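Q: Pasting a predicted model and its sequence here:
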Amino acid sequence: MSNKNKQIAQNTLFLYLRKIIVIAINVYTSRLLLQMLGVEEFGLYGLIGSIVILFNSLRSLFASSIQRFINVEIGKQNQAKINKIFSLGIKIHTVIAILFFIIVEIAGLIMIPDLNIPSGKENAAYWVLQFSIFTAIVSIMTVPYDALIIANEKFNAYAVISIVEYTLKLGVIFLLIFSPVQRVIFYSALIFLVTLLVRFTNAIYCKKTFKEIAKYSKVKDDSLMKEMTKFAGWQFLGNACYSIANTGVNFVINIFGGVTINAARSIAYQVQGMIEQFTSDLNVSFRPQIVNNYAVKDMDKCLQLVFFSSKATFMITIILTFVIECMTYPILQLWLDIVPENAVIFIQTYLLFTLIHSFYYSIDILFKASGNIKLYQLYDAAITFLNLPLSWISLKLGFPYYSVFIIMSMLEFINLIIKLFLCKKLLGFNILTFLKVVLTRVIICIIIFIILFTIHHHFIHIQYTPLSTIIFATGYGLIGSVLSFIIMFTNQERKKLISILKKQT
């Protein structure tokens, strides 16, 4: 077993330990926050504060722009350039933060008066907007430090810092009883302070661990600056359009349904976000070595990792999707106690998008490893942005609120097909090999899980208690894990995975 495979397994275990703890904290945080704020203020924060949630979930993706350049130099064993890349990354993300502030500040102040906000909450909406913008800016400025940690595969530190961050976010909810202003404003302010603290923690860790590499230097390299700026710019365009589309759909739903609908949308996004964090964490552990192998032109190893990460990502996504689709209401009832109207159907339709989107990660890593991302990000941004007008039209025509998630899924499927053809055109990616190695197994897996879901829907009719919910959810999770593990991987891959896991436990 190669050291690289062992490293991937070790990194994945660190990230999943982090994720299990973070999700446990998030589950309790959401329940407690809903109780402390009430449905209206929870929906208000879900509407205005969604900018923070999106940028936090995309932070590792933003970090991948700088990480890509660092990993290329690690692959070439060229240490001299890493501090230069880090310093230029600080400059670039400072400019991005300033542009973000100007654009979102103007757009937010224009849009808020036209939103469907309950009387007496308008002032709170403005304050939540301000704190959300500053929180997102701090997250953007943390990106170069995240990139340095991930590129050097210091996932133990990455996990610990994340756990501390989410623990603090849970802790601030208990302070809401002492709020001198509206609780949603106080909560937004405290989240900003937590994010600021995490930013300084990352900086201190990097400076202590990487010494001179993590020290900002006034370097001048016009050629490298241009290359990094272009790469980060295209990366920002793609991620920003994804953020704008998701946040924009939230605003569209608000205009037609009000903040109570946003509360349901917030719950659906949290569920989808938890699943995507699982899958993104898996790909964070694969990313450094995919980039390293691409940098040294070992394309066989690079594509093996891409195919393997695609299958692993889909497997995790479909297991979680299957459990949640079968048990949506009892899980929500156990989790939140108060289940917002429309939350169940929102989650069930949104998970279709999540399943299709699971293929995004490995393809995204491959494009960024190549550095050839202009067309990729342009197509991705254009298709993603179509969510806004199409969602508006569907709700204007009287379609149900959940139709916006069906539209998102359809557009994401089109997006996936275009990405595969771009891979073929720009990177010499063999689509037939991908179909044979990955998609045939995916199709078989989907058919089997649809049959299982149909059996559950028609034959399982019980009054769920907290204990029976846990038992059924765990049982379905185990069934899904065994079946998907057998279907998605070859016998050799299964032996390899088991062997890696045994050596890491």
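A: Done, it's in. Because the structure is a prediction, the values reported are computed rather than measured.

Q: Going by C-alpha atoms from here, please, whenever you check contacts or count neighbours.
A: OK.

Q: From Val27, how far out is Arg18?
A: 14 Å (CA to CA, to the nearest Å).

Q: Between these two, which has more neighbouring residues?
A: The neighbour comparison of Arg18 against Val27 (other CA atoms under 10 Å) goes to Arg18, with 21 against 15.

Q: can you pull the contacts of the more buried one?
A: By CA atoms under 8 Å, 6 or more residues apart in numbering, the contact list for Arg18 reads Ala159, Val160, Ser162, Ile163.

Q: then this one, side by side with the first:
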Amino acid sequence: MDSKKRIIANTAAQYTKSIVNICLSLYSTRLILEALDVNDYGIYSLVGGVVSIFGYLANSLVVTTQRYISYYHGAGQKGSVKQFFANSVFIHLLICLAIGIILISIGQYVIGHFLNIAPDRVTAAMFVYYVTTLMLITTIATTPFKALLIAHENIVYISVVEVCDGILKLALAFVLFCIGMDKLIFYSLMMMLVVTLNFLAFSLYCFYKYEESHFSVNLKIIDKDCIKQITGFAGWTSLGMFAGLAQTQGTAIILNKAFGTIMNAAFGIASQVNGAVRFVSTSILNAMNPQIMKAEGSGNRKEMLELAGKESKFSTALMLIVSMPLIFEMPSVLSFWLKTVPDNTAMFCRALMIAFIVDQLTLGLHAANQAT
């Protein structure tokens, strides 16, 4: 399959997956909000958001791993592809260990003193904190395998796994109405199970499908130059990730300190709505970025720049088509979607969506910079 047909096929797979997952996610959120109540939903959004601060590092590593694998695929250097994947797995394991130690050691202070949580829910919030820490570690461990799939442009398999993920979360939302234990604790445990299944789906498939994932576990796989390149690239990529972090989780913490967990529920729902419409950007990015990296790796900079320009244009245009009706009709959409709409949710939804549209104008330039 040539590059243009592959981009079309992968974009179609991403769009289909995203539309299905949006429907599943939005309905799941309605059920979860009803089952947990506004306060517990706010606690989960807040605690999960605090832990996910370290998840931005994982996102930068996805970009980094995928970049190097795609680049050296384009250059025809299969040995380098295997070397970079093996060292990426090693780096991710070290990061999992470090983040686990840091988050567990500060847990008591974060939940008991830093965040604004009702005294009778501190114990449940503490449990959620530790479970979401394990979820983050598992997600980071999944990163190199997902990056390998993206580099191979196997977007169809990623889409299938993510649709199954959405179906499982919807099933979990229904189960919440039937259990007698603390629903917030049960919900966090089941979310951990879903994340673990995702890890197994990605890692086992890569071991079965791709030769690059087969390497012996010993100190010989560690290459200092390779690690230096990966960590250096990830370090610069992290700057943009932390800017996004300040915009989202920094805002969530400030809202919590000033207004409490009910305001976090409103902001959490707005973030989910914004995440749902981001499928346009994700679809274009996952379909075109590997081609951009491979074009640069093969020395064809003209094609790389053309693809980067198209990525910015298409992503912005499609985001406008999806977002503008929602921005104008947001109060009606929220009332139709949720039984109980927390105050200020529509305002947060509109602000986040407008900010994201502006960000799409330079999406292709990010990919071009990463390629070079």
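A: In hand now; what should we look at? Here the structure is a predicted model, which means the values were calculated and not measured.

Q: Quick check: TM-score for this pair?
A: Remark: TM-score between the superposed chains equals 0.92 [TM-score structural alignment, normalised by the length of the second structure]; 368 aligned residues with a CA RMSD of 2.1 Å.

Q: before we move on, back to that, ok, and the contacts of Arg18 of the first structure in the second structure?
A: Among these, the contacts conserved in the second structure (both residues aligned by TM-score structural alignment, their matches' CA atoms under 8 Å) are Ala159, Val160, Ser162, Ile163.

Q: and those, which are buried?
A: Ala159, Ser162, Ile163 (16 or more other CA atoms under 10 Å).

Q: ok, of these, which one's closest to Thr313 of the first structure?
A: Ala159 (19.3 Å; CA to CA).

Q: Helix or strand: which one has the residue lying closest to the closest one once chain neighbours are set aside?
A: Nearest non-adjacent residue to Ala159 of the first structure, counting by CA to CA, 6 or more residues apart in numbering: Arg18, 4.9 Å away. For Arg18 of the first structure, the host element (DSSP states H and E) is helix 3-48.

Q: And the next helix-or-strand element following that helix, how far out from the chain middle?
A: Helices and strands here follow DSSP H and E; after helix 3-48 of the first structure, the next one along the chain is helix 50-57. From the chain centre to the centre of helix 50-57 of the first structure is a distance of 9 Å (CA atoms, centre = their mean, to the nearest Å).

Q: Helix 50-57 of the first structure - contacts with which helices or strands?
A: helix 122-151, helix 222-257 (3 or more CA pairs under 8 Å, 6 or more residues apart in numbering; DSSP states H and E).

Q: can you do 10 Å?
A: The contact analysis (3 or more CA pairs under 10 Å, 6 or more residues apart in numbering; DSSP states H and E) places helix 50-57 of the first structure against helix 3-48, helix 59-75, helix 122-151, helix 183-210, helix 222-257, helix 259-295.

Q: so what's the residue nearest to the spatial centre of the first structure up against?
A: In the first structure, the centroid-proximal residue (CA atoms, centre = their mean) is Ser57; its distance is 4.2 Å. Contact analysis of Ser57 of the first structure by CA atoms under 10 Å, 6 or more residues apart in numbering lists Ser243, Gly273, Met274, Glu276, Gln277, Ser280.

Q: tell me which of these is nearest to Lys311 of the first structure?
A: Out of those, the member with the shortest distance to Lys311 of the first structure (by CA to CA) is Ser280, at 13.2 Å.

Q: okay, now the equivalent of that closest one over in the second structure: neighbour count?
A: If you follow Ser280 of the first structure across to the second structure using TM-score structural alignment, you land on Thr282. The burial count assigned to Thr282 of the second structure is 17, neighbours taken as other CA under 10 Å.
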